[in-house]
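> got a sequence here, can you model it:
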Amino acid sequence: MTTGTLASMLGLAVGIDYALFVVSRYREERAGGHEPSEAAGRAAGTAGSAVVFAGLTVVIALAGLSVVGVPMLTKMGLCAAGAVVVAVLVALTLVPALLGMWPNAVLSRTERKRGALASPGDAPNGGTRWARFVLRRPVTVLLACVTGLGALALPATQLEMGMPGDEAKPTSTTERRAYDALADGFGPGFNGPLTIVVDAKGADDPKRAADAVAEAIGATDGVVSVSPRRFNADGDTALFSAVPATAPNDETTKDLVHTIRAERADLEKDTGATFEVTGSTAMNIDVANALKDALVPYLTVIVLLALLLLMVVFRSLLVPVKAAFGFLLSVLAALGAVVAVFQWGWGAELLGVEQTGPIMSLMPIFLVGIVFGLAMDYEVFLVARMREAYVHGERPAQAVVSGFRHSARVVVAAAAIMIAVFSGFVGSGESMIKTIGFGLAVAVLFDAFVVRMALVPAVLALLGDAAWWLPRRLGKALPRVDVEGSGLISPPARPGSDPADGETRAQEWART
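Prediction:
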């Protein structure tokens, strides 16, 4: 159920966004005087190319979750990746087909009467005004973005991961009422007993050895009681339960599991028997620890992947570094917001969170994968238009303004739609769905409206021509990808240059 809901949530969000980008480019081509069929083809060849690359980044990030080694996370990642693939195919096939069948359906009533859009030319709009505002004070905007997102990311340093169970469900559910009744009657640890399996094959007296292990574990601080031992038919393997004094997701319970396991070597030496601590509580603790250990390596791989992919797309060294830095800021700020609400309880009542505690262990690493893909989506759609303007002769600052003139409104609308979709899942009764919906909503908010709309133009303004520089040897080694399909739109800006190359003016700057 959780896997299908997550796939639906992500597929709906990116599907609307990708269709919006293609339709927006179609309207732009119609405004340029092209016939409907030609405009649809150009939209598929330009915005469609960007959609393919953007979708590819999301698919890679989600499919990459399989390397973590957790079957449930692999299933969630692959299912969500499949939903994204379908969204890309719809944007490339169904959307252009619908535009061909009803060419004027995306036009306003006035535009339908004319049969075309009025060409906007170079008239300023909200995007250009905002870009010029940032370009006039790039240092101030940059410092404000970094400081604000850095402050929001601070709670992420206190991240505690676990696997919330029935205690995280609404009090109206029978599962939560049963959980509370058991906790009140028998203690909070009764809902999460530890299962101990004793292997006494190497002991002289297996039953006495198993009893010694049970007595030692029962005497451990934090253990309320142990159940009678049950032996197998051969009498050399025993099974019993140990009830902790604290709830399954309490930090004290985690410490208790580690303490019991630390006693294993001494007990084996004294009794000749060894044991394992298992059961749902211990397994959830182990999974949480494994995912917490995998979070930093996975985040590192994602950042390196972002650097490589964007280096290929933009044929630049510093633009990918800036994009990866912005991605880190937005994802850490989102994790900080999740910790503040779902772990610390800040504003939890407003979101219907009835029980705070550890963050679902699958959630942070899943959030990182999804936010990476979405962040690269907005980076490609926004910065590709800036690069296109730059390689066609515009100065760096003017290229930023041109990129915002064409793309800012669409990116803002796409982000608003995605935030609305993700926010709609915050009301879910499933703890994980609620947490991921909130985390994705704030992550898109931070990435689209703070990082891409403010930090990106501020950094590009400070870098100038250097933003688009690429070492000559590296440029020859990288494949050439014309994500925006600029070769379909206009010829190169000067003889011998290639709009898909992106090196001409950057190399001129490097030689000066």
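> hey, let's count contacts and neighbours off CA atoms from now on
Will do.
> which neighbouring elements make contact with the longest strand seen in the chain?
Looking across the chain with DSSP state E, the single longest strand is strand 237-244. Judged by 3 or more C-alpha pairs under 8 Å, 6 or more residues apart in numbering; DSSP states H and E, the packing partners of strand 237-244 are strand 194-199, helix 206-218, strand 223-226, strand 230-231.
> closest one to residue 353 among those?
Residue 353 lies closest, by C-alpha to C-alpha, to one member of the helices and strands packed on strand 237-244: strand 194-199, at 27.6 Å.
> report all helices and strands that the closest one contacts.
Other helices and strands packing on strand 194-199, by 3+ C-alpha pairs under 8 Å, 6+ apart, are strand 237-244, strand 274-278, helix 280-314.
> now it against helix 280-314, angle please.
Angle, strand 194-199 to helix 280-314, by axes from the mean of the first three to the mean of the last three C-alpha atoms, to 10 degrees: 100 degrees.
> quick one: strand 194-199 to helix 206-218, angle?
With the same axes, to 10 degrees as the basis, strand 194-199 and helix 206-218 are set at 150 degrees to each other.
> buried stuff in strand 194-199?
Residues of strand 194-199 classed as buried by neighbour count (16 or more other C-alpha atoms under 10 Å): 194, 195, 196, 197, 198, 199.
> another for comparison:
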Amino acid sequence: MAELLYRLGKFAARRGWVVVTAWLAVLAIAVGGFLVGFKGLATSFDVPGTASGEVVAELEEALPDYAGAAGTVVFETTDGEAFTDEQRAEISALVDSAADLPDVADVIDPFDAEQERADREQELADGQARLDAGEAELDAGQQQLDAAKAQLDAGQAQLDAGQAQLDAARQQAVDAGAPDEQLAALDAQQAELDAQQAQLDAGAQQLADQQAQLDDGRAELETNAVQLEQGAELLALSSDIRIVSEDGSTALVNVAFTEPRMELPESSKQAVIEHFESEPIEGVEVSFSTEIAQGVPQLVGVGEIVGVVFAAIVLIVMLGSLIAASLPIVTAIFGVAIAALGTLSFSGVVQMASVTPILGLMLGLAVGIDYSLFIINRHRKQLLEGAEVRESVGLANGTAGNAVVFAGTTVVVALFALNVTGVPFLGLMGTAGAVAVIIAVLIAVSLTPAILGLLGPRILGKRARARIGEVHHEDLKAKPMATWRAIVTVVVSAAALLTIAIPALDMRVGLPDGSSEPVESASYRAFETTEQAFGAGVNGPLLVTADLPGGLTDAEQLQAQLDVANVLAEQDNVVAVAPIAIADDGSVAAFQVVPAEGPNSESTEQLVHDLRDLPPVDGDIALGVAGQAAINIDISANLAAVLPLYLTVVVGLSLLIMILVFRSILVPLIATGGFILSLFATFGAVTALFQWGWGADALGIHTGPILSFLPVILTGILFGLAMDYQLFLATGMREAYVHGASARLAVARGFRAGRSVVIAAGLIMISVFGGFVFAESTMIRSIGFGLAFGVLVDAFVVRMLLMPALMHLLGRSAWWIPKWLDRIMPDVDVEGAALERRHHA
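Sure thing, here's the model as predicted:
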């Protein structure tokens, strides 16, 4: 590899304009690809196989109107008074005309909805009044029937008495041998009694029919009373769900989209924003929830520019020449342009999160500057020793460039390994970052030598050119550190890192909501306004589904809804429950559940788990939980679960690379152990700032859970960068040891030889990553801070304090390797010692 890079470097120096033209052509292709293939970025994240994802899939089948993305438009009067009739009318007009916007399924007029609620309450009150009147009417009818029945019973008694007397008289007449005339008179009386009995029987039948009618009426009344009671109970459970505040000064317009949140185009969300802002309403402010307003963050801002400027200052101080200092920055920006444009070219083919190109930008800038710096620094040293320009370029490319390739390989391995997590957007982020690093490496070993060849001796300042030929052996002045100093350094460094890591024990992960947006943003204003006017839980309602048994009647469906709603309302931290829909086939019912606190609160997270742990309602009604808050919780939990697997894969692969490079067992283990310390310290610092709020006010940061995929991202990137610094320091130590220096003296010489370039590289990375702390997006801020702090502690505490001290204490055993393993491993010669023996600059 070293020989190949040497030849590539000499060719690039000799054919500088050819190489520059070739890279310009690559940039042109990237620009063309971007213009043709860029189709926009997604502002949401998705993880397949989550519990909420299964619920959304069920809704897409049974209730598709509730499976798409949804957001809120918040209207608020500027004076805090209730909306006037004119303001209400203007808002309603905007709502009515929003139905035709692209990908919009439904827009709810808050005033119509509140009127429907009031009408429903009035209907229930009127129904109760009708029930009471019907009950009174039935009671009066029953009294009349009872009185008539009493009269009928009295008439029957009289008739029975008359019949008894007539029967006695006839028997007496028969016994006395009465004439036929007397018996005929008695028969006539019997006929009269029979006629009266027939009248009484007819009256009894009529009373029975009237009683049956009254009983049917009372049964129907009781059925209506049960339904009315169920409706009243459901309305009471949802009484705290409002979309117009009690004081009438705030209203929520709910917008439902036809497309799921991951497939909803940014243009559709922007169309909603533009529509509701197109006709300003006097005395009314409008803002939008994050589901609508969270857009794609800017790739470059003021903070990033300041970071690059600081990096330029570091380069000027180290290299002493404006030309030399500008070269790493120019090549890094060139590489970032190719990587970013090339990545965005595929946004129409794969679903790409908005943070994906920004991660590539961060890494491309940082490693692009550093990798070019390593080669330039080696070339300048050789020129100062009197080397010929092209030979020096080739040798610098074969030595420092060889180290750059292996350093870049560790970063690329760590980034590509993000694909093993099984999380698509994380894998794509890692791939995009790896591509940016690969391009940075390629530019460092081809474009940088080409420009160095074109510049010739001008890469050195005038003062430096005057010192060409002077030999400096600074590394020969190095002396091993005192053993007691090494012990103190190890103890103090490890203790400091472990102390900083303590807050990580309390780390909670999640995805950002409106509360974490910048104060001046529409999303933050919408979040705060909604919380103040309607309660914190309205910012993150849950969507609960219930699988109903088949063949239920309408009355049984209503009872099932009530049973489910009561179970949901009984849970801790539930403010309100409302049934919102039932499938046409009656198989699925959907409910809105409003938690007591916001979407990122611990109580809401616990509520989601509690709801999922509930047994089936009534024994056979299974529940499912979705909604944006639940989706975020699921994504965060899945990402946290893949971290151990990812860490194992990355550390395992990189250990193999380092064993191959350093031909040692303990040096890679020391490097990995130090990285774990710096990683936990970084987690602690991120938790203290972004979750606990230590120093958050000074940076304008809102506290909340840590970005759910941040631990995975930090693990991968920081491990790769940590191994970079390990490589550039430890290869110098190994080179000195191989050339005959004692183990402890080799540590001092290698450290002295590489410290200046590692210090400069560390400061450059910290400044570049630190610039993103002032980005508009909270996600970018946390990533930028985590990377900047991680490089700070790893480069300046672990690599420059802890690692040399441990190497000193280990002595010769640091370079021990089993003989059988040493025989079968190829000699990669990262430091290029064999190359230097073959080619003398």
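> what's the TM-score for these two chains?
Overlay of the two chains. TM-score (TM-score structural alignment, normalised by the length of structure 1): 0.90; 483 aligned residues with a C-alpha RMSD of 1.9 Å.
> hmm, back to that, in JSON lines: the buried residues of strand 194-199 of structure 1, plus distance to residue 435 of structure 1.
Listed next are the buried residues of strand 194-199 of structure 1 as JSON lines, based on distance: C-alpha to C-alpha, whole Å:
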{"residue": "194", "distance to residue 435 of structure 1": "27"}
{"residue": "195", "distance to residue 435 of structure 1": "29"}
{"residue": "196", "distance to residue 435 of structure 1": "32"}
{"residue": "197", "distance to residue 435 of structure 1": "35"}
{"residue": "198", "distance to residue 435 of structure 1": "38"}
{"residue": "199", "distance to residue 435 of structure 1": "40"}
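> what's the closest of those to residue 117 of structure 1?
Proximity of those to residue 117 of structure 1 (C-alpha to C-alpha) peaks at residue 194, which lies at 68.4 Å.
> among the helices and strands packed on strand 237-244 of structure 1, which comes closest to residue 256 of structure 1?
Residue 256 of structure 1 sits nearest to strand 223-226 of all these, at 8.1 Å, using C-alpha to C-alpha.
> buried residues, that closest one. List them.
Buried residues in strand 223-226 of structure 1, counted by 16+ other C-alpha under 10 Å: 223, 224, 225, 226.
> for it, packing partners?
helix 206-218, strand 237-244.
> element containing residue 30 of structure 1?
helix 2-31 (DSSP states H and E).
> where in structure 2 does that helix fall?
Mapped onto structure 2 using TM-score structural alignment, helix 2-31 of structure 1 spans residues 355-384.
> if we can go back for a sec, make JSON lines out of the helices and strands packed on strand 223-226 of structure 1 and add mean neighbour count and distance to residue 451 of structure 1.
Shown next, in JSON lines, are those (neighbours: other C-alpha atoms under 10 Å; distance: least, C-alpha to C-alpha, whole Å):
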{"stretch": "helix 206-218", "mean neighbour count": "20", "distance to residue 451 of structure 1": "52"}
{"stretch": "strand 237-244", "mean neighbour count": "22", "distance to residue 451 of structure 1": "46"}
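> returning to what we had before: hey, which of the helices and strands packed on strand 194-199 of structure 1 is tucked in deepest?
Each of those was scored by mean neighbour count; the highest is strand 237-244, a mean of 22, by mean count of other C-alpha atoms under 10 Å.
> so what touches that strand?
189-190, 192-201, 206, 210, 214, 217-218, 222-232, 253, 256 (C-alpha atoms under 8 Å, 6 or more residues apart in numbering).
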